[in-house]
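Engineer: my questions concern the predicted model and sequence given below.
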Amino acid sequence: MNDKVLRTLEFNKVKELLAGFAASALGRARVDALQPSLTLEEVIELQEETDEAANILRIKGHAPLGGIFDIRPAVKRATIGGMLSPQEFVQTASTIRASRKFRLFMEELEEEEIELPILTGKVSEMAVLTPLEHKIKAVVDENGAILDSASDALRQIRSQIRANEGRIREKLERMIRSSNAQKMLSDAIITIRNDRYVIPVKQEYRGNYGGIIHDQSSSGQTLFIEPEVIVSLNNALRELKLKEGQEIERILTELTVEVSASSEDLLLIVSILADIDFMFTKAKYGKSIKGTKPEMNGDQVLKLNRARHPMLSIEEAVANDIELGKDFSSIVITGPNTGGKTVTLKTIGLLTLMAQSGLQIPALDGSEMGVFQNVYADIGDEQSIEQSLSTFSSHMVNIVDILGKVDHESLVLFDELGAGTDPQEGAALAISILDEVHQRGAKVVATTHYPELKAYGYNREGVINASVEFDVETLSPTYKLLIGVPGRSNAFEISKRLGLSDRVIQRAKSHIGTDSKEIENMIASLEKSRKDAEAEYDEAHDLLKQAEKMHKDMQKQMMEFYDKRDSLYEKAETKAAQVVEKAKEEAEGVIRDLRKMRLEKSAEVKEHELIEARKRIEGAAPELNRSKPKKANAGQKRELKPGDEVKVLSLDQKGHLVEKVSSKEWQVQMGIMKMKVKESDLQFIQAEKKVETKPLATVKGKDFHVGLELDLRGERFENALSRVEKYIDDALLAGYPRVSIIHGKGTGALRQGVQEYLKNHRSVKRVRLGEAGEGGTGVSVVEFK
């Protein structure tokens, strides 16, 4: 992509915001290098990566990515024989620890059975270098200091150093506390010069201490002298410190060899952690703008649902629905200045660049974005003082350059096309340029204030007009894009509201031709019709969604009811069978006893009487196997017709036939629920009654539809109880056996209040908290009597 276009569409500003979410310098480096991809497969993969990280943030709220450093220069130096510094070892161990913590984090997610194929694959490639991390930690602490435990020799040397320093300080302390010290010393302190312990002696008493002078004050009045009595001790201390340095160098060299041996694994870990940090950087930015993952296509088709400009705050930005590339490939936005046309233009271009870079876009779910090989933009004031070019000339330089490169895989954005010159010639040029780009198959969005272009969309196939809505009442634009409606002038209405006299306005209108008046009236009518249609669509869409939810809920509840009923039947049968079996066993015992008595005591009990008694006992056992659902009456010759009353044998429910959906299936209306049922499972009851039918629901409005759930989250306590009272009444009228009330977890006050009310309700049989799959303690499940 052209760097100028990226700047024009403010893609660089998006990258600046994006970099703020990176957890490491590695992630920020990836952001700096970010460019829109030009292949569909790569863009889809980038979007999948961002979406996977976004899912983790949605579920867990975070990802452990602290402590990652760019250790590649240190690792490469270790491989060529250089010795690493203690701080480089600290960063190496920290990076290894970061990879280990993220691996453990992923293992927890896998236990929760969350599908994360991309991250799982990346983590599996990272080597486990915990032993190297432990070796580094045994040598260097978090501040980069070498630990005494790094080796036995180092521990011994440092022990000797501390003992020697103690002896030196002890002797010097005696000197500075002597009776003559106050007179001969500038200050009673022990200090260090050239790594040797010294005391500050006045110039005139230099001979009293002997030894070596290492420094003097700026005035020359104080000399820093190493007294003769500690010279040998300081020499011994210096030797010990040299040994300490040699031992540390030996330890760090050995540790550097360990790092060099794992160099390939370390470089791979750094690369993968950079990928992971970048994935979460994109996901965090997407969350900040309430972005969603767009569906990508290779057909250069755009379908944006409630799209916003990402650089505007969510509260200020006006969301718009924008489509391009399917029914039409060119949009011409007309209307007055300051209406939001340029913002719309930049929104389309910037969201295209973001999507092709793997970023989520500020639009609702279901949005689609195409992959373009090039995005061209001629936007803003292009006047060039340096080149002595006018605004028009600068625009034309850009347009000439665009026309030399544009093809069918390009997105072209023109702002105020043809502006800056004679209106008649500018409009003619704009039409000709649009025709040229359109004929090459590019997708085009252009803004203009020329009235001649209002008819452009009506005369060209694949081209549509659009405008940005203007509120005459408030004298301000609403920034809402109206596709299919050209912009109209509001000069007369605005002038009238600002106080211009009707006489002047009417005189101005007389100078406008009849055709222009008719076009303006037509546009006004189109705007009103569109607003009405959108309002009715929104209402119908809400009702449809609510009806679909009710239908699914009722189907689910009916299936649960029949499953529970069958389960109870089976339990009853099993229990009855057990009782009968026990009775039979007891009866058999009685008969055995009788037979035994007859043999032993020659009692008058006939064998046939025993057989009859057994038959009577067996006959007393109930028939346990319930009859299977009956097939439709084989002898029934009447052909089923829509409207017939039938019985669904498998459900033991009556209903009416709506229509035949296939040769063997019917759609059956049972109450408010419709189901597909096989004809073999239907039994005819009676023909359709010739009675005028009325719609099931003749009243519009949400209050007449009751869902199986009531969501109280965010409600005040008093309002919540009032809603619960009304909802329970509506649910009872609807005949629901069970409903759910969502009150959330929070402090528990709302949950306690709702449950107290429900427990005292005369129609409530039982109230319980939801199970794990029902929402847990955030939901109360209510069963009615």
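Structural biologist: Thanks, I have the structure now.
Engineer: switch to C-alpha atoms for all contacts and neighbour counts from now on
Structural biologist: OK.
Engineer: could you pull out the helices for the stretch 351-500 of the chain?
Structural biologist: 391-403, 423-439, 456-459, 491-497 (DSSP state H, counting those that start in this stretch).
Engineer: can you check the stretch 601-750 of the chain too?
Structural biologist: Using DSSP H, counting those that start in this stretch, helices in the stretch 601-750 of the chain cover 607-620, 717-734, 749-759.
Engineer: need those in JSON lines with mean neighbour count and distance to residue 6, can you?
Structural biologist: Below are the helices of the stretch 601-750 of the chain laid out as JSON lines (neighbours: other C-alpha atoms under 10 Å; distance: least, C-alpha to C-alpha, whole Å):
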{"stretch": "helix 607-620", "mean neighbour count": "12", "distance to residue 6": "90"}
{"stretch": "helix 717-734", "mean neighbour count": "15", "distance to residue 6": "51"}
{"stretch": "helix 749-759", "mean neighbour count": "16", "distance to residue 6": "51"}
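Engineer: closest one to residue 67 among the ones you listed?
Structural biologist: helix 749-759 (41.3 Å; C-alpha to C-alpha).
Engineer: so which residues make contact with stretch 128-139?
Structural biologist: The contact list for stretch 128-139 (C-alpha atoms under 8 Å, 6 or more residues apart in numbering) reads 89-90, 92-94, 96-97, 100, 146-147, 149-150, 251, 255, 258-259.
Engineer: and residue 386, how far from residue 470?
Structural biologist: 37 Å (C-alpha to C-alpha, to the nearest Å).
Engineer: what about those two, which has more around it?
Structural biologist: residue 470 (22 against 6; other C-alpha atoms under 10 Å).
Engineer: from residue 437, how far off is the more buried one?
Structural biologist: 29 Å.
Engineer: can you check residue 24 too?
Structural biologist: Using C-alpha to C-alpha, which is the criterion applied here, residue 24 is 44 Å from residue 437.
Engineer: for residue 484, same thing?
Structural biologist: 20 Å.
Engineer: same check, this time on residue 161
Structural biologist: For residue 161, the distance to residue 437 - C-alpha to C-alpha - is 83 Å.
Engineer: before we move on, what about residue 212?
Structural biologist: Counting by C-alpha to C-alpha - residue 212 and residue 437 are separated by 89 Å.
Engineer: I figured residue 414 hits residue 379, correct?
Structural biologist: Yes - using C-alpha atoms under 8 Å, residue 414 is in contact with residue 379, at 6.3 Å.
Engineer: hold the first one in mind and look at this next one:
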Amino acid sequence: MNQRILHVLEYKKIIDQLSEHAASSLGKEKAAALKPSSKLEEVKEWQLETDEAAQVLRLKGHVPLGGIFDIKPSLKRTTIGGILSALESLDVASTIYGGRQLKRFIEEAEEPEMPKLREIVTGILPLKELEQSIRSCIDEHGNVMDGASDKLRTIRSRVRTYESRVRDKMDSFTKSKTKMLSDAIVTIRNERYVLPVKQEYRGAIGGIVHDQSSSGATLFIEPQSVVDLNNQLQEARVQEKHEIEKILKELSEEIADHYSALYENVTRLGHVDFMFARAKLGKQMKASMPSMNDEGRIKMLQARHPLINEEEVVPNDIEIGEDYTSIVITGPNTGGKTVTLKLVGLCTLMAQSGLQIPALDGCEMAVFEEVYADIGDEQSIEQSLSTFSSHMTNIVDILKHVDDKTLVLFDELGAGTDPQEGAALAMSILDEVVNRNARVIATTHYPELKAYGYNREGVINASVEFDIQTLKPTYRLLIGVPGRSNAFEISRKLGLHESVITSAQEKIGVDSQSVENMIASLEESKRGAEQDYEEAERLLQEAQDLRNELKNKWDQFEQKREELYEKAEEKAEKAIRQAREEAETIVGEIRNMKSQAGMKEHEWIEARKMFDEAQPELAKKKKESKPEPQKEVKELKSGDEVKLLTLNQNGTIVEQTGKNEYQVQVGVMKVKAKRKDLEFIKAEQPYKEKPMATVKGKGYHVKTELDLRGERYEDALNRLEKYIDDALLAGYPTVSIIHGKGTGALRTAVQNYAKNHRNITNHRAGGMNEGGSGVTVLELS
């Protein structure tokens, strides 16, 4: 970008504001050197950096950038053998500490995401040892401390001793020679202690005269008796100075050894400070990050001129580069046309510099290779150029460079000459720039240009609104509506006689009157469209609110229904538990009477198992299950194994009792069920003769041992109970129950069961070859 454009659009004022937000001279230096870039990728990178810093400020409120100095000149001096002063060395230590604090802040922050900042601070080295070396020699005020070296401590001890002796000696003079002194004090001249002696007593005191007052009435004399002491003091001070220089030289050499790391730290710290300066400026302007393109598209929502007070500026929507590439703005003076030009130009320069722009989120800016502007009265008395000549000289230069990668801003195009010729010239200039596909925004007073946008593709009219009632501009930009003359309305408002206005209207051409009427109609239509749009927005918002309200109520209803279901299920579960407890009591009583009823043990076991499993499937479980795909309905035959869905039990088809109705053997029960309640499992298998246990001549197949290891306590007892029934049916004299050693809980349960069973005559632990204490052998009768 050329310097003239930066001056015309007041870019330096933005840079000055940016510099104020930098925390260090490093950031201020980078801010002062900032220039817009014409490289899209570079601009995008800058914008991402600024946005990342802005997020940190928004979430954290601050960033530790204190104590950082531009130590580059000091570092350079150390590399050529220069000795840094104590304060310069202290600045190095402070910068090391500041960099370490910033690095810790960035690395320990969990949010927001800071990929660029983390990448930058990764290269900052802590250099704790160097900082410690400096701070162990220099205090926070920049003075070399006594402890910097043993020799310095000794020398300073001597200095204090000599000073004390000199003062004691001098104090004796101030007490005994008061009449001879102008003032009873001890002062210093030429770094030596002296007394202010009256001129007439010069000989009485004796010694070396170092100075006299302006009147000559007072002589500053070093008494002969303290000359030697002062000499010793001065010698000690010279030694102190040499020792301090030696200490600072050693520190400077150590700093020089870390030149590369320190220089890299300073460079990175300056970059971070510059990033946050841009973010702070954006926060001050209430700005947002624009998305960048190189296709000439600009879209700003409620954009404000960054150099106008926020309370005074009127936000406007500005769009160019998509449906149209040129805007011609007409309207009255002081209506805001020039401000609009400068707003677009300055925001473009800011965006291309990585700065956020004062507009709402969602704005889009273009990266141009050049921005040209002809704004303001540039008449030059020295060059003897008129206003028109000055503008034309500038425009001629602009036309030499315009292409599709440029933004051109014309203020009062064609002004300063004959209106008819100026209007024709303005249209020709616009045609030339538009044909080169540049982005153009121009302001004008010429009525001929008001209809320009209707006859040119890619060009649109615009105007700044004027309030006839208040006779003041509103500064609102109306895209698509050309400005119209308000002379008659203003005159009428100010009290000009109607006959005079009517006469004037008759004198203007029919075409001009038609254009004015068309513009008035367009303005009215635009206002009506804006009102309709606002009403539609309001209705849409109301509908959205109503939808959200209904959705919330529906969600509350669903939640309430689920709560009622859960309460009902809890109540049902409670009733089931109560019924089960009662049934258990009844079953227990009936079992005690089973011998009189003539029922077998295994039949009771089957009945109890059916009772345990015949529990209703609650909605909670149904809710979790997914609907299974429809299965093909299979014709069932006697002997087929099926699942009775209503009881969740397996059974065997006995016979078909009716259409879609079957009799099913489930344990000891026979149940009639509909076909839809039966799920086919497998067909009846052909009978194969199996080897049967022949003990006591009975044919019943069952193993002589039962393995209960890993079973739950209740499940183990149920299996044991059924197994004993099966073993009794098989006629086994003894069986082995494998329960393992474990905690002994299963072993105890098996033995207790054996004691209480009338068909178990004895039980014992297994022998060495039978599994030992992990097995219990039962003898059956």
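Structural biologist: Looks like it arrived, so ask away. Owing to the predicted nature of the structure, the values given are computational and were not obtained by experimental measurement.
Engineer: and the TM-score between these chains?
Structural biologist: Remark: TM-score between the superposed chains equals 0.75 [TM-score structural alignment, normalised by the length of structure 2]; 629 aligned residues with a C-alpha RMSD of 3.1 Å.
Engineer: and the contacts of stretch 128-139 of structure 1, which are buried?
Structural biologist: By neighbour count, with 16 or more other C-alpha atoms under 10 Å, the contacts of stretch 128-139 of structure 1 hold 89-90, 92-94, 96-97, 100, 146, 150, 251, 255, 259 as buried.
Engineer: how about those residues in JSON lines, adding distance to residue 546 of structure 1?
Structural biologist: Output for those, formatted as JSON lines (distance: C-alpha to C-alpha, whole Å):
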{"residue": "89", "distance to residue 546 of structure 1": "61"}
{"residue": "90", "distance to residue 546 of structure 1": "59"}
{"residue": "92", "distance to residue 546 of structure 1": "57"}
{"residue": "93", "distance to residue 546 of structure 1": "56"}
{"residue": "94", "distance to residue 546 of structure 1": "53"}
{"residue": "96", "distance to residue 546 of structure 1": "52"}
{"residue": "97", "distance to residue 546 of structure 1": "51"}
{"residue": "100", "distance to residue 546 of structure 1": "48"}
{"residue": "146", "distance to residue 546 of structure 1": "68"}
{"residue": "150", "distance to residue 546 of structure 1": "70"}
{"residue": "251", "distance to residue 546 of structure 1": "72"}
{"residue": "255", "distance to residue 546 of structure 1": "67"}
{"residue": "259", "distance to residue 546 of structure 1": "63"}
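Engineer: now for those: which two are most distant?
Structural biologist: 100 and 251 (25.1 Å).
Engineer: where does stretch 487-506 of structure 2 end up in structure 1?
Structural biologist: Under TM-score structural alignment, stretch 487-506 of structure 2 corresponds to residues 491-510 of structure 1.
Engineer: now for residue 401 of structure 2, how many residues are close by?
Structural biologist: 10.
Engineer: map it across to structure 1 for me.
Structural biologist: By TM-score structural alignment, residue 401 of structure 2 lines up with residue 405.
Engineer: same question for residue 342 of structure 2.
Structural biologist: Residue 342 of structure 2 maps onto residue 346 in structure 1, by TM-score structural alignment.
Engineer: try residue 325 of structure 2
Structural biologist: Checking TM-score structural alignment: residue 325 of structure 2 goes with residue 329.
Engineer: from what I can see that match touches residue 463, true?
Structural biologist: Yes - taking contacts as C-alpha under 8 Å, residue 329 of structure 1 lies within contact range of residue 463: 6.1 Å.
Engineer: buried sites along the helix or strand hosting residue 49 of structure 2?
Structural biologist: Following DSSP states H and E, one finds residue 49 of structure 2 within helix 40-60. If you call a residue buried by 16+ other C-alpha under 10 Å, then helix 40-60 of structure 2 has these buried ones: 40, 43-44, 46-57.
Engineer: where in structure 1 does the helix or strand that comes right after that helix fall?
Structural biologist: Going down the chain from helix 40-60 of structure 2, the next helix or strand is helix 72-79, by DSSP H and E. Alignment of helix 72-79 of structure 2 against structure 1: residues 72-79, by TM-score structural alignment.
Engineer: post-alignment, the matching stretch versus structure 2, mean distance?
Structural biologist: Taking mean C-alpha distance after the TM-score superposition for structure 1, the mean distance separating stretch 72-79 of structure 1 from the aligned residues in structure 2 is 0.6 Å.
Engineer: then stretch 167-176 of structure 1?
Structural biologist: Looks like 1.7 Å for stretch 167-176 of structure 1 (mean C-alpha distance after the TM-score superposition for structure 1).
Engineer: residues in structure 2 aligned with that stretch?
Structural biologist: Going by TM-score structural alignment: stretch 167-176 of structure 1 matches residues 165-174.
Engineer: what residues does that stretch touch?
Structural biologist: 181, 184-186, 193-195, 226, 229-230.
Engineer: return the subset of those lying in strands.
Structural biologist: 193-195 (DSSP state E).
Engineer: now, which of the residues you listed sits nearest residue 567 of structure 2?
Structural biologist: residue 193 (99.8 Å).
Engineer: can you tell me which residue in structure 1 aligns to that closest one?
Structural biologist: Per TM-score structural alignment, residue 193 of structure 2 is aligned with residue 197.
Engineer: if we can go back for a sec, can you pick out the residue with more neighbours from residue 212 and residue 437 of structure 1?
Structural biologist: Remark: of residue 212 of structure 1 and residue 437, residue 437 carries more neighbours, 21 against 15, as counted by other C-alpha under 10 Å.
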